[in-house]
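Undergrad: return a 3D structure for these sequence lines:
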Amino acid sequence: MSLKARLKDQALSEGFASFGVCRPDAIPETVGRLQSFLDAGRHGQMGWMEERKTWRGNPTALWPEAKSIVMLAEPYTPDHDPMDNLAHPARGNISVYARNRDYHDLVKKRLKRVGRWLIDQAEGVEIKVFVDTAPVMEKPLAAAAGLGWQGKHTNLLSRDLGNWFFLGAIFTTVDLEPDEAAQENCGSCRACLDVCPTDAFPAPFQLDARRCISYLTIEHHGPVDHDLREKLGNRIYGCDDCLAVCPWNKFAQDAQEVRYAAREDLVLPNLADLVALDDTAFRTRFSGSPIKRIGRNRFVRNVLYAIGNSRSVDLLPDAQALTQDQDDTVADAARWAVERLR
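TA: Okay, the predicted model is just below:
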């Protein structure tokens, strides 16, 4: 059995559901697409994309010694349709991936175990592992490695997994045979484009992050534009709409990692409870969660927008209590929510 075949077996035994290999220079077309995205200003406040574009568009610049990139996918498929949560405006809607442990930590530990196995196979083998925390274009690389294709919503799709999965990368000095790149299979379907509440897709296969709810609730700091606040609905961290409606999800595999299963307190949490969090209570409640990284102020801002969209006058006192908050953005969101509820 070849080293690549044994490596695949090792990866699958660690809980990964899909495996593929590509060369570090397999995505030359990404450079132009990334530059067009940046030139149009569609990255919004994510200045790190501009600062690290050389590495992001060219993996060989990130680590010249790498000869192969192993791409791996791990499912986090929800146990119910997340679109159902939109029917409860007085409750918060948190993106499926963020309802329990931080996937960065869990996936990275698995990648390191697979990488250590590879190191043990031959003298002088080197690796670097990445999980969405470095200037690595995981989705184009995964497509080049045959794991799937980037759909019209720009996320990765797979015939075998749908689109509910995390990606991880192992860069290595080992020369492994590359897999055949995946072919796009979206056809004439527009479900992901049409469902977007903020029209964040200027065209199929293009995303304007400045209008994306995931960007607005996580990456964007400061007040959200008034014309977009109502469109956030009860989404207080991320958005799953374009993922949830994809027909390829009929092939989605169940998540094997129990720590991806939603915590009970993060499935439709009460907005009144969340808006009252101070910094200490916020950090305690979201310890070990990816939500923790956006901080109390940005999170409470999102909750206040949801309160303003809730049409629930019972939440008016909760919003009024924050109209003089020390954080100007929180105070602005509270005043907007009060005005809406009145």
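Undergrad: make it CA atoms for all contacts and neighbour counts henceforth
TA: Noted.
Undergrad: name the SS class of G295, please.
TA: Classification of G295 by DSSP: H, G, I helix; E, B strand; the rest coil places it in helix.
Undergrad: next one: it from D278, what distance?
TA: As judged by Cα to Cα, to the nearest Å, G295 and D278 stand 10 Å apart.
Undergrad: same deal with W164?
TA: W164 is 32 Å from D278, by Cα to Cα.
Undergrad: in terms of neighbours, single out the busier of these two.
TA: Each of W164 and D278 has its neighbours counted (other Cα atoms under 10 Å); W164 has more, 25 against 13.
Undergrad: which residue is the nearest non-sequential neighbour of that one?
TA: T77 (5.1 Å; Cα to Cα, 6 or more residues apart in numbering).
Undergrad: strands of this protein, residue ranges please.
TA: 18-22, 68-75, 93-94, 127-130, 149-150, 156-157, 165-172, 235-237 (DSSP state E).
Undergrad: how far away from the center of its chain is the last one?
TA: Think strand 235-237. 13 Å (Cα atoms, centre = their mean, to the nearest Å).
Undergrad: surely I294 and I218 touch.
TA: Yes: I294 lies in contact with I218 (Cα atoms under 8 Å); the separation is 6.3 Å.
Undergrad: between the two, which one's more packed in?
TA: I218 (18 against 15).
Undergrad: help me confirm that S289 comes into contact with N100.
TA: Yes: assessed by Cα under 8 Å, S289 is found in contact with N100 at 6.0 Å.
Undergrad: of these two, who's got more company?
TA: Neighbours were counted for S289 and for N100 using other Cα under 10 Å; N100 has more, 23 against 18.
Undergrad: to check against the first, give me the structure of this:
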Amino acid sequence: MNVSMNKQQLTAAVRAEANRLGFEGCGFAKAGFLEDEARRLEKWLLAGKHGKMHWMENHFDKRVDPTKLVPGAKSVISVLCSYHQPELFREHASDEANLRISKYALGEDYHFVLKDKLYQLFEFTKKLNGGLEGRVFVDSAPVMDKAWAVKSGLGWMGKHTNVISRKAGSCFFLGEMIVDAVFDYDSPTTDHCGSCTRCIDACPTDAITEPYSVDGSKCISYFTIELRDEIPAEYHDKLGNWIFGCDICQDVCPWNRKALPGSEPRLMARDELLGKDKGYWEELNLQEFRRLFKKNPVKRTKFDGLKRNIAAVRGNKKGKD
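TA: Have a look, this model is predicted:
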């Protein structure tokens, strides 16, 4: 470490740089074994609540202990980058006839955006610290990003299992730097969900089986993004008008009504992805799919997957013309 800078000063400097780079939050936690999370994850996997996302069974030891993922790791630095656009809540409320894509996928692929910023933050920290070993992650390795965001004080785990921030709501992406430097660590914040059950009550597939527990195999996002097989027929009418992802549990959350808007232009919704009618999506061809979703999360489901989703919601009340 720079001899003229102690860990409190280093922490403050890295947090300030994260803010300058456009992150709405930056928190610090000591790297180590996530005992409680490991127990919950094991129970969740054994119950089959990951559906056919078999990759979640892999690298269990690394998933619950970042020191096994990054040898020599001492700290996990978590960052928060918001994609919140208050006007989209109003637009979607009055635009239920059109087929819908989750708000997180209306801008540029967050993997690219956050990694660009995190690499800059890593180099800044390395220079300030007089050297740094570690890695950056954006939903790209077995890292329990939500658990680390909570441990570093960025927010609390909501009943829908998304992290909620008092300032940013829950419409944000998370990224991490797992490094060998020591910082002044943050403390978790308190839970502010209270007695509210709006997310649980609103879920059309009953995927939120109880507060703080989601059966991933019943989630609309699972059906429309992760599942490679045909969507079970008994769930078609519960998909509403969602053809990629789902925002229902976040749309009804009071904290998103109070959240400050995001500031990163690359994450904001592209106009050409808004207001497309049902006919446009049904006539979508492969060439247009590739053009429209280049560097966009929707490409994850692939062209055939998106057409499958469109066919599955055909005839649903909210998807009718």
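Undergrad: fetch the TM-score of the aligned pair.
TA: The pair, once superposed, lands on a TM-score of 0.92 when counted by TM-score structural alignment, normalised by the length of structure 2; 314 aligned residues with a Cα RMSD of 1.8 Å.
Undergrad: ok and the longest helix belonging to structure 2 relative to strand 172-179, angle-wise?
TA: Assignment by DSSP state H gives helix 110-129 as the longest helix of structure 2. Angle, helix 110-129 of structure 2 to strand 172-179, by axes from the mean of the first three to the mean of the last three Cα atoms, to 10 degrees: 40 degrees.
Undergrad: what span of structure 1 lines up against helix 110-129 of structure 2?
TA: Taken onto structure 1 by TM-score structural alignment, helix 110-129 of structure 2 occupies residues 103-122 there.
Undergrad: in the matching stretch, what's buried?
TA: 103-104, 107-108, 110-112, 114-115, 118-119 (16 or more other Cα atoms under 10 Å).
Undergrad: structure 1: matching residues for stretch 210-228 of structure 2?
TA: Under TM-score structural alignment, the match for stretch 210-228 of structure 2 in structure 1 covers residues 203-221.
Undergrad: residues in contact with that stretch: which ones?
TA: 42-46, 150-154, 193, 198-202, 224, 228, 232, 235-239, 294, 298-299, 302 (Cα atoms under 8 Å, 6 or more residues apart in numbering).
Undergrad: could you pull up the residues touching the aligned residue in structure 2 for V275 of structure 1?
TA: Per TM-score structural alignment, the equivalent position to V275 of structure 1 in structure 2 is E282. By Cα under 8 Å, 6+ apart, E282 of structure 2 lies in contact with 307, 310-311.
Undergrad: in helices only, show me the residues you listed.
TA: Counting by DSSP H, the part of the contacts of E282 of structure 2 found in helices is 307, 310-311.
Undergrad: quick check: of these, which lies closest to K278 of structure 2?
TA: I310 (8.7 Å; Cα to Cα).
Undergrad: structure 1: which residue goes with R40 of structure 2?
TA: So, by TM-score structural alignment, R40 of structure 2 is matched to R33.
Undergrad: what segments of the stretch 151-300 of structure 2 are helices?
TA: Taking DSSP state H, counting those that start in this stretch to define them, one finds helices in the stretch 151-300 of structure 2 at 198-202, 220-221, 248-251, 254-258, 278-282, 286-292.
Undergrad: who wins for proximity to D254 of structure 1 among the strands of structure 1?
TA: Here strand 68-75 is closest among these (Cα to Cα), at 6.7 Å.
Undergrad: where does the closest one end up in structure 2?
TA: Under TM-score structural alignment, the match for strand 68-75 of structure 1 is residues 75-82.
Undergrad: try stretch 171-185 of structure 1
TA: The aligned range for stretch 171-185 of structure 1 is 178-192, by TM-score structural alignment.
Undergrad: next, the buried residues of that stretch.
TA: 178-186, 188-189.
Undergrad: and of these, the nearest to W148 of structure 2?
TA: P188 (9.6 Å).
Undergrad: which residue is nearest the middle of structure 2?
TA: F173 (4.7 Å; Cα atoms, centre = their mean).
Undergrad: and that one, how far from C81 of structure 2?
TA: According to Cα to Cα, F173 of structure 2 and C81 of structure 2 sit 5 Å apart.
Undergrad: now the alignment partner in structure 1 of K30 of structure 2. Nearest residue, chain neighbours left out?
TA: Alignment note: K30 of structure 2 maps to R23 in structure 1; criterion TM-score structural alignment. The shortest distance from R23 of structure 1 to any non-neighbouring residue, by Cα to Cα, 6+ apart, is to S68 (4.9 Å).
Undergrad: residues near that neighbour, how many?
TA: Neighbours of S68 of structure 1 (other Cα under 10 Å): 22.
Undergrad: and it, how far from K112 of structure 1?
TA: Relative to K112 of structure 1, and taking Cα to Cα, S68 of structure 1 is found at 16 Å.
Undergrad: V131 of structure 1 now?
TA: Distance from V131 of structure 1 to K112 of structure 1, by Cα to Cα: 11 Å.
Undergrad: and for D265 of structure 1?
TA: Using Cα to Cα, one gets 31 Å for the distance from D265 of structure 1 to K112 of structure 1.
Undergrad: got it, and A87 of structure 1?
TA: 41 Å.
Undergrad: give me the number of residues near S188 of structure 1?
TA: Neighbour tally, S188 of structure 1, other Cα under 10 Å: 6.
Undergrad: surely G238 of structure 1 meets I94?
TA: Yes: counting by Cα under 8 Å, G238 of structure 1 touches I94, with 6.3 Å between them.
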